[in-house]
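no sequence for this one, just the structure:
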């Protein structure tokens, strides 16, 4: 990933997706607010609603879209997927963890503070997706479900998909207990490397590669998958982390350029 300045905002971009001419994309930095305020995108993260309104307005401007065309769902760690159009309402985005659109100028994004944000681009069918995948979403294979939805509706094939796995908690920083260990083993029984067992029946979980495996299984070429390798705990100066006690939420999103 690389740090860039867009319309005065400090943002992050994937190298592979930046090379695709049909899209714009971003991951926000917690310090990008020009007034020095936290650049949080979630209304539930602060009592200062106007701060979030202004942050979203600045982000939309940086992505060259109308602020009404910036869509962020109300996430609940499940697997509901919504196809977004210019007429999609806020109510339609409740309890949703993945967004898909084929409409240019519609910017879709997910919020995070340790969970894995993923952006997808089907370069043949000109369709994009944004996926929020914490441990619950990962073991429920929300990314796989989103890819299958793209396939069913648009004919997406893995060889045409470019994927960015964004900043999130790394295996080094993510120790989990028995409930998560059991769920991961059930979902990824052939990938024992996703869990590094520690003491007291705990283990460190690799969410990055758990999602990478779903992309590979769909047929996405290895060279078209980019993992940020930026841990929200280790790089807490740049990204919000719930494990570090942050209430704020950063966002990762993507928009089809108007042609």
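Arrived safely. Note that the structure is predicted; figures quoted are calculated from it, not measured. Numbers count the residues shown, from 1 in each chain.

For the rest of this, base every contact and every neighbour count on C-alpha atoms.
Noted.

Checking residue 253 next. Helix, strand or coil?
The three-state label given to residue 253 by DSSP: H, G, I helix; E, B strand; the rest coil is strand.

Which residue, other than its chain neighbours, is closest to it?
residue 109 (3.8 Å; Cα to Cα, 6 or more residues apart in numbering).

how far is the helix or strand hosting the one you found from where the chain is centred?
Taking DSSP states H and E as the definition, one finds residue 109 inside strand 107-112. Here the centre of strand 107-112 is set off from its chain's centre by 6 Å, with Cα atoms, centre = their mean, to the nearest Å.

Next one for the comparison:
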């Protein structure tokens, strides 16, 4: 179990990657697997590696929505060992609780992992292209500012590995949805040979973070392409692909 590590200073965060040495190539998703017990074996390995029991994992049933959920002690263990106990119809989680691992599943979509350096809040967002055009990321950060009293300048944000602009090919209808945002034009290229548009979803999410007041120097992007890299699960390449888990936990010690 060797996930990519993004932060390691009382805050442990990272992204599990494809690993042919693991069951189902280290797939972490019960909703997209051949053998649920093998996925649980992978999750247990992550739990051992992170020093957080599965009973303190919290995972969501993601639906490409713009909905988010504040994780409390009542949620501990939800989605960890059974898909039907996951937080329903939710694509972002955040918490002030220590020693609880929250995560987001992706296989091309943009994982957003964040922490607040002043108050201990941590969170994860699943931003596929639908979540991006629904502006799940700026909606959550507005909520954290207005309802949780967070200063946007106190956040550190990591965008995990995702589908690259080169491989994110779309038709006009999706392109127009991005153009309608009013700030994504610089991240759209047209390929005359194919008549398709190519969109950089990571850079669009970065633009949303900047507009939300997150300082540019506190945003990091992992430009690994989940389709081109042998370490990536890609739904675009294989509709039966497994899933990465981007995760974060604030350790008490």
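Good, I have the coordinates. Everything numeric in this text was worked out from a predicted model, so none of it was measured.

just to revisit the earlier point, can you name the residues that contact the equivalent of the residue nearest to residue 253 of the first structure over in the second structure?
For residue 109 of the first structure, the aligned position in the second structure is residue 103, judged by TM-score structural alignment. Residue 103 of the second structure sits next to 57-60, 93, 124, 245-248 when contact means Cα atoms under 8 Å, 6 or more residues apart in numbering.

mind running it again at 10 Å?
Residue 103 of the second structure makes contact with 13-15, 57-60, 80, 91-94, 111-113, 123-126, 244-249 under the criterion Cα atoms under 10 Å, 6 or more residues apart in numbering.

got it, and residue 96 of the second structure?
70-73, 115-116, 119-123, 249-250.

before we move on, the earlier item: sort out for me which of the contacts of residue 103 of the second structure are in strands.
Counted as lying in strands by DSSP state E, out of these, are 13-15, 57-58, 92-94, 111-113, 123-126, 244-249.

So what's the residue count around residue 175 of the first structure?
18 (other Cα atoms under 10 Å).

so who does residue 225 of the first structure touch?
14, 16-17, 120, 161-165, 212, 215-216.

That one -> the second structure?
Match for residue 225 of the first structure (TM-score structural alignment): residue 219.

Report the separation between its match and residue 124 of the second structure.
The gap separating residue 219 of the second structure from residue 124 of the second structure is 14 Å, by Cα to Cα, to the nearest Å.

list the residues that contact both of those two?
Common neighbours of residue 219 of the second structure and residue 124 (Cα under 10 Å, 6+ apart) are 114, 157-159.

Scan the second structure for its longest helix.
Criterion DSSP state H: the longest helix present in the second structure is helix 36-50.

Count the neighbours of whatever residue of the first structure lines up with residue 126 of the second structure for me.
Residue 126 of the second structure maps onto residue 132 of the first structure when the alignment is built from TM-score structural alignment. Using other Cα under 10 Å, residue 132 of the first structure has 29 neighbouring residues.

So what's the residue count around the aligned residue in the second structure for residue 158 of the first structure?
Aligned by TM-score structural alignment, residue 158 of the first structure pairs with residue 152 of the second structure. Residue 152 of the second structure has 18 neighbouring residues, counting by other Cα under 10 Å.

Show me where the first structure has its helices.
Assigned by DSSP H, the first structure shows helices spanning 15-18, 49-62, 135-139, 142-154, 178-187, 207-218.

In TSV: those helices, plus distance to residue 242 of the first structure.
Formatted as TSV, those follow (distance: least, Cα to Cα, whole Å):
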stretch	distance to residue 242 of the first structure
helix 15-18	27
helix 49-62	18
helix 135-139	14
helix 142-154	21
helix 178-187	18
helix 207-218	16
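
Throw the ones you listed into CSV and include mean neighbour count and distance to residue 238 of the first structure, thanks.
As requested, the helices of the first structure are exported to CSV (neighbours: other Cα atoms under 10 Å; distance: least, Cα to Cα, whole Å):
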stretch, mean neighbour count, distance to residue 238 of the first structure
helix 15-18, 17, 18
helix 49-62, 18, 16
helix 135-139, 21, 22
helix 142-154, 18, 25
helix 178-187, 15, 27
helix 207-218, 20, 19
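
between these, which gets nearest to residue 170 of the first structure?
Among the helices of the first structure, helix 207-218 comes nearest to residue 170 of the first structure, with 7.1 Å by Cα to Cα.

now that closest one: how far from the chain's centre is it?
14 Å.

name the helices or strands packed onto it?
strand 116-122, strand 127-133, helix 135-139, helix 142-154, strand 161-165, helix 178-187, strand 225-227 (3 or more Cα pairs under 10 Å, 6 or more residues apart in numbering; DSSP states H and E).

average distance between it and the second structure?
In the superposition with the second structure, the average deviation recorded for helix 207-218 of the first structure is 0.7 Å (mean Cα distance after the TM-score superposition for the first structure).

Could you figure out how far that helix is turned away from helix 142-154?
With axes from the mean of the first three to the mean of the last three Cα atoms, to 10 degrees as the basis, helix 207-218 of the first structure and helix 142-154 are set at 30 degrees to each other.

Residue 105 of the second structure: what's its closest spatial neighbour, skipping adjacent residues?
Closest to residue 105 of the second structure by Cα to Cα, 6+ apart is residue 245, at 4.7 Å.

repeat for residue 101 of the first structure
Closest to residue 101 of the first structure by Cα to Cα, 6+ apart is residue 84, at 5.1 Å.

So the one you found is in contact with residue 105, correct?
No: between residue 84 of the first structure and residue 105 there is no contact under Cα atoms under 10 Å: 11.2 Å.

re the thing from before, would you check which pair of the contacts of residue 96 of the second structure lies furthest apart?
The most widely separated members of the contacts of residue 96 of the second structure, counting by Cα to Cα, are 73 and 116 (19.4 Å).

ok, the two, which is more surrounded?
Between residue 73 of the second structure and residue 116, counting by other Cα under 10 Å, residue 116 is the more crowded of the two (18 against 13).

Tell me the residue in the first structure aligned with the more buried one.
Checking TM-score structural alignment: residue 116 of the second structure goes with residue 122.

For its match, which non-adjacent residue is spatially closest?
The nearest residue in space to residue 122 of the first structure (Cα to Cα, 6+ apart) is residue 161, at 4.5 Å.

Now for the residue nearest the centre of the first structure: which residues touch it?
Centroid-nearest residue in the first structure: residue 117, 1.8 Å away (criterion: Cα atoms, centre = their mean). Applying Cα under 10 Å, 6+ apart to residue 117 of the first structure gives the contacts 27, 97-98, 109-111, 130-134, 164-168, 208, 250-253.
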